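Student: Sequence plus predicted model, see below.
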Amino acid sequence: MVQSWTSPALPTLPGRGHALRLHDTATDRAFDPAADGAGRLYVCGITPYDSTHLGHAFTYVAFDTLLRVWRDAGVDTSYVQNITDVDDPLLERADATGVDWRDLAADQVALFASDMTALRVIPPNHYIGVVEAVDLVAAAVERLVAAGAAYRVDQDVYADLGADPRFGSVSHLDETTMTELFGERGGDPDRPGKRHPLDPLLWRGERPGEPHWDGHSLGQGRPGWHIECGAIASEYLGLPISVQGGGEDLIFPHHDMGTSHLRYLGDGRIEDGPADEPVRSFVHTGLVAYQGHKMSKSRGNLVFVSRLIADGVDPRAIRLALLSRHYRASWEFSHEHLDEGTARLRRWRDAVGDGSATPQQHATDHLDQVRAALADDLDTPTALRAMDAWVDQLSGAAAQDRALFADAADALFGVDLRG
């Protein structure tokens, strides 16, 4: 079983945080998906064939902040993340580099965990690799076949998206755009024998030289991409999921298709109406660019977290640099952002000192301003400015006030000023 990383300790703050309202991609409105007091979060994980770059870190720090705000508000949280540890890009990279695909995956998963530890990201309650979930995925595909929502093309199994009248409810894209993006993002719209070009692969039958497993009635093979998240999420979180998250490039096809699969993995009904929807809210982070283009492995313009740390950048400064951008914004990284994060970290640490006393009630007005900003769709830039304004009041302040500031920085922003 894949091991996650050690969770950082979170200080308990006085009082309670505000209810978090999040922007839902599917409805383009903000609401509280954890209004019932339970926050079930699923975030799509990495395909482990390259180490963590700042685009990855931006996403995982954003959802880590979501968890911290939920916990501060008293929400009962459960967090699940997958690892796509067998897939075409991983196999292609392993073949190109002459490394066994299992070794490549294990090395990159370990590096990712090291980066998340350095950034003080709370680990998922369940961190599930596809390889360990093959039986689960195969059973999910069998359910879709039994429901008439999947069919065979030779030795492969495809989802019949035509069986789901609400397919496309996340992205709301037109079919032409969907088809174009599907081809660009790992799909096979031109595969002969499919009922519709957009139908996604659920189970890839055995091919010579490729890893494969017993799919029971499906035959030997391995999982397709989109079904893995649905199978893992429904098993380890239950439905409905409060928030399904990832980068905005996952809106289509991954989340549109995965949600369609989830409708059959719940109660199997897909009539119109919100009662059957398996996901309450879709939350997506913006993309991070560098040197004029989105960070991508194919372009080679990646800025790696591990490399920055090796070069002496404090991971707390990296985290502050990422939090200075709103999670829904796409932006271009420059090293000036790290300089700003470093300067902010130094200023905060200087203001806190040892911060060892117990905070008192009279210092919580500043905390409430920070909480209010975070509860407004995780507005971390405004929350950081509120923290900066609080720092201005700490010169000569009582030790209790400085301690509360340090606790807030740690609990809400993941920045340990005492370390």
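Tutor: Sure, I can see it.
Student: contacts, neighbours, all on C-alpha from now
Tutor: Noted.
Student: so where do the helices sit in the stretch 101-250 of the chain?
Tutor: Applying DSSP state H, counting those that start in this stretch to the stretch 101-250 of the chain gives helices spanning 101-118, 134-146, 175-184, 226-236.
Student: okay, the ones you listed in JSON lines with distance to residue 260 and mean neighbour count next?
Tutor: What follows is the helices of the stretch 101-250 of the chain, written out as JSON lines (distance: least, C-alpha to C-alpha, whole Å; neighbours: other C-alpha atoms under 10 Å):
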{"stretch": "helix 101-118", "distance to residue 260": "28", "mean neighbour count": "19"}
{"stretch": "helix 134-146", "distance to residue 260": "10", "mean neighbour count": "21"}
{"stretch": "helix 175-184", "distance to residue 260": "15", "mean neighbour count": "14"}
{"stretch": "helix 226-236", "distance to residue 260": "9", "mean neighbour count": "23"}
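Student: let's bring in a second one:
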Amino acid sequence: MLKIYNTLTGKKEIFTPIEEGKVGMYVCGNTVYDYCHIGHARAMISFDVISRFIRHLGYELNYVRNITDVDDKIIKRAEENNESTQALTERMIAAQREDELRLGNKMPDREPKATEFMQEIIDMIQVLIDKGFAYHGASGDVYYRTEAFKDYGKLNNRKLEDMLAGARIDVEAAKEHPADFVLWKQAKEGEVSWASPWGAGRPGWHIECSAMSTNCLGSHFDIHGGGPDLKFPHHENEIAQSEAATGKDYVNYWVHCGAVRVNNEKMSKSLGNFFTVRDVLEKYNPEVVRYLMVSSQYRSAIDYSDQSLNEAKVALERLYTALRGQAAADRYEPTRFTERFEAAMKDDFNTAVAVSVLFELVRELNKAKAEDANQAEQLAAELLVLADLLGLLKQDPEYFLQNSTVSQGLTEDVIQALIDERTQARKDKNFARSDEIRDELAAQGIELLDSREGTTWTRS
């Protein structure tokens, strides 16, 4: 039986889906105003592994992860860059997908953008107003009335007054209570905005996820995930909005991954220890970064440093060395290693223990290589299948062992993803983006060859 640690209850619980055989999972994605950093990578990889294993257990999973593409930070950055918010967000979304593909992630089933759900957001705000859970303030903004929701604070197991102590909360004269939060912001002159019953404006951050998740997965769904910094206020506010609007329980299992620290300090631009995924992949093979992320259980904090990455590289090289020159059987009979691997993953997706099982399997494989060729092929096949559930051992062993430190250009998956995006851009007559992708690939030594049958590529 699969057990999941539920932040809402503070304990591991046996997972029971709302609908037998099916799972709905929503994960809070990024606000796309800058490149992804390694903290984002931790969350993206954690929920990629979770989604892989849920599917491995036979569930039909609907994995939804949103994109926040309208926000104060986006507007400010677009102004600084002298570009439109749409141009900025499209560029950052494309960069995020490229980073993810390089890290070995599979894409979610659906990635709704906030700007695509504006009417649903407005409708939900109106319902909250009609029910007395929201009000139109004197400032022109619409606020959520936190005192009206009696269960406010249940995710963090704290009372409203306790959560206010020491918290950074805007105190505005237009608010009825200091903890009330904005649902709809009145637009300033020249800002991107949408028409609403309360004037031109844009949604607050929290309401976006309530509207997108309930529209994509229904008013009540199985799993909601995100980073550790989202528990309060974002996820607390999501619960208050969603349950007040629908009158139903919102989510059964709340799942939060651990933070990434840099040399035991919080990652921060002001401390000079802030690293984007692209920074890191300049020095390390993407799979080394992924190994570092999955070598700890997803709820654990990870200490990022050159030392930890070098240790991850050495460990991953041990796994690849066992596969160097070793054939793998097309079919194999699962052994005790599969049983122990699955048991670890069923215990709240404990990848740390699962990885240790891979090394035990490798020891057995190395022994079999000298004694029993057939058994070695069986074990090699088992190793590849189990590692795939973690997104590992996806490269040719010889290639990885030659390139485990410095990333050597774009992977084939990334190249194909960019070609697919370029093909769609040409269909949409977005020739500027089409040419931009061609130039980006050319700069990486990738030459595109167009024909009636499609587009192929070669490395120049």
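Tutor: That came through, no problem. Here the structure is a predicted model, which means the values were calculated and not measured.
Student: out of the helices of the stretch 101-250 of structure 1, nearest to residue 288 of structure 1?
Tutor: For residue 288 of structure 1, the closest of these is helix 101-118, at 17.5 Å, according to C-alpha to C-alpha.
Student: quick one, what contacts residue 348 of structure 2?
Tutor: 2, 3, 4, 5, 12 (C-alpha atoms under 8 Å, 6 or more residues apart in numbering).
Student: ok, 7 Å please
Tutor: Counting by C-alpha atoms under 7 Å, 6 or more residues apart in numbering, residue 348 of structure 2 makes contact with 3, 4, 5.
Student: Of those, which belong to strands?
Tutor: The members of the contacts of residue 348 of structure 2 that map onto strands under DSSP state E are 3, 4, 5.
Student: what about the aligned partner of the first one in structure 1, neighbour count?
Tutor: Going back to what we said before, that points to residue 3 of structure 2. Applying TM-score structural alignment, one finds that residue 3 of structure 2 aligns to residue 21 in structure 1. Counted by other C-alpha atoms under 10 Å, the residues lying close to residue 21 of structure 1 total 18.
Student: Hmm, residue 34 and residue 21 of structure 1 touching each other?
Tutor: No - here residue 21 of structure 1 does not reach residue 34: they are 8.9 Å apart, not a contact under C-alpha atoms under 7 Å.
Student: Now do the same contact list for the equivalent of residue 123 of structure 2 over in structure 1.
Tutor: In structure 1, the residue matched to residue 123 of structure 2 (TM-score structural alignment) is residue 139. By C-alpha under 7 Å, 6+ apart, the contact set of residue 139 of structure 1 is empty.
Student: re earlier: now distance to residue 308 of structure 1 too, for the helices of the stretch 101-250 of structure 1, in a markdown table please.
Tutor: Output for the helices of the stretch 101-250 of structure 1, formatted as a markdown table (distance: least, C-alpha to C-alpha, whole Å):
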| stretch | distance to residue 308 of structure 1 |
| --- | --- |
| helix 101-118 | 10 |
| helix 134-146 | 36 |
| helix 175-184 | 30 |
| helix 226-236 | 31 |
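Student: Nearest to residue 303 of structure 1 among the ones you listed would be which one?
Tutor: Nearest of the helices of the stretch 101-250 of structure 1 (C-alpha to C-alpha): helix 101-118, 12.8 Å.
Student: Tell me the residues of structure 2 aligned with the closest one.
Tutor: Against structure 2, helix 101-118 of structure 1 falls on residues 85-102 (TM-score structural alignment).
Student: what's the matching residue for residue 256 of structure 2 over in structure 1?
Tutor: Checking TM-score structural alignment: residue 256 of structure 2 goes with residue 284.
Student: How about the secondary structure of that match?
Tutor: strand (DSSP: H, G, I helix; E, B strand; the rest coil).
Student: for residue 168 of structure 1, what are its contacts?
Tutor: residue 256.
Student: give me that answer again for 8 Å
Tutor: Residue 168 of structure 1 sits next to 256, 257 when contact means C-alpha under 8 Å, 6+ apart.
Student: Just tell me what it corresponds to in structure 2.
Tutor: Aligned partner of residue 168 of structure 1 by TM-score structural alignment: residue 153.
Student: Equivalent analysis for residue 358 of structure 1, please.
Tutor: Matched by TM-score structural alignment, residue 358 of structure 1 corresponds to residue 330 in structure 2.
Student: try residue 156 of structure 1
Tutor: Alignment note (TM-score structural alignment): residue 156 of structure 1 maps to residue 141 of structure 2.
Student: Quick check: chain neighbours aside, which residue is closest to its match?
Tutor: In space, and not counting its chain neighbours, residue 141 of structure 2 is closest to residue 185: 4.9 Å by C-alpha to C-alpha, 6 or more residues apart in numbering.
Student: could you measure the counterpart of residue 208 of structure 1 in structure 2 against residue 200 of structure 2, distance?
Tutor: Aligned counterpart of residue 208 of structure 1 in structure 2: residue 189 (TM-score structural alignment). According to C-alpha to C-alpha, to the nearest Å, residue 189 of structure 2 stands 10 Å off from residue 200 of structure 2.
Student: So between those two, which is more surrounded?
Tutor: residue 200 (18 against 8).
Student: The more buried one reaches residue 186, doesn't it?
Tutor: Yes - the pair residue 200 of structure 2 / residue 186 is scored as a contact, 6.1 Å apart, by C-alpha atoms under 8 Å.
Student: State the three-state secondary structure for the aligned partner of residue 338 of structure 2 in structure 1.
Tutor: Matched to structure 1 by TM-score structural alignment, residue 338 of structure 2 sits across from residue 367. Here residue 367 of structure 1 is helix, with the state taken from three-state DSSP.
Student: ok, now how distant is the residue nearest to residue 367 of structure 1 when sequence neighbours are not counted from residue 360 of structure 1?
Tutor: Nearest residue to residue 367 of structure 1, sequence neighbours excluded (C-alpha to C-alpha, 6+ apart): residue 408, at 7.2 Å. According to C-alpha to C-alpha, residue 408 of structure 1 and residue 360 of structure 1 sit 13 Å apart.
Student: and if you look at residue 197 of structure 1?
Tutor: Taking C-alpha to C-alpha as the criterion, residue 197 of structure 1 is separated from residue 360 of structure 1 by 62 Å.
Student: between these two, which one's more packed in?
Tutor: Neighbours were counted for residue 197 of structure 1 and for residue 360 using other C-alpha under 10 Å; residue 197 has more, 19 against 14.
Student: Tell me which residue of structure 2 lines up with that one.
Tutor: Using TM-score structural alignment, residue 197 of structure 1 lines up with residue 178 in structure 2.
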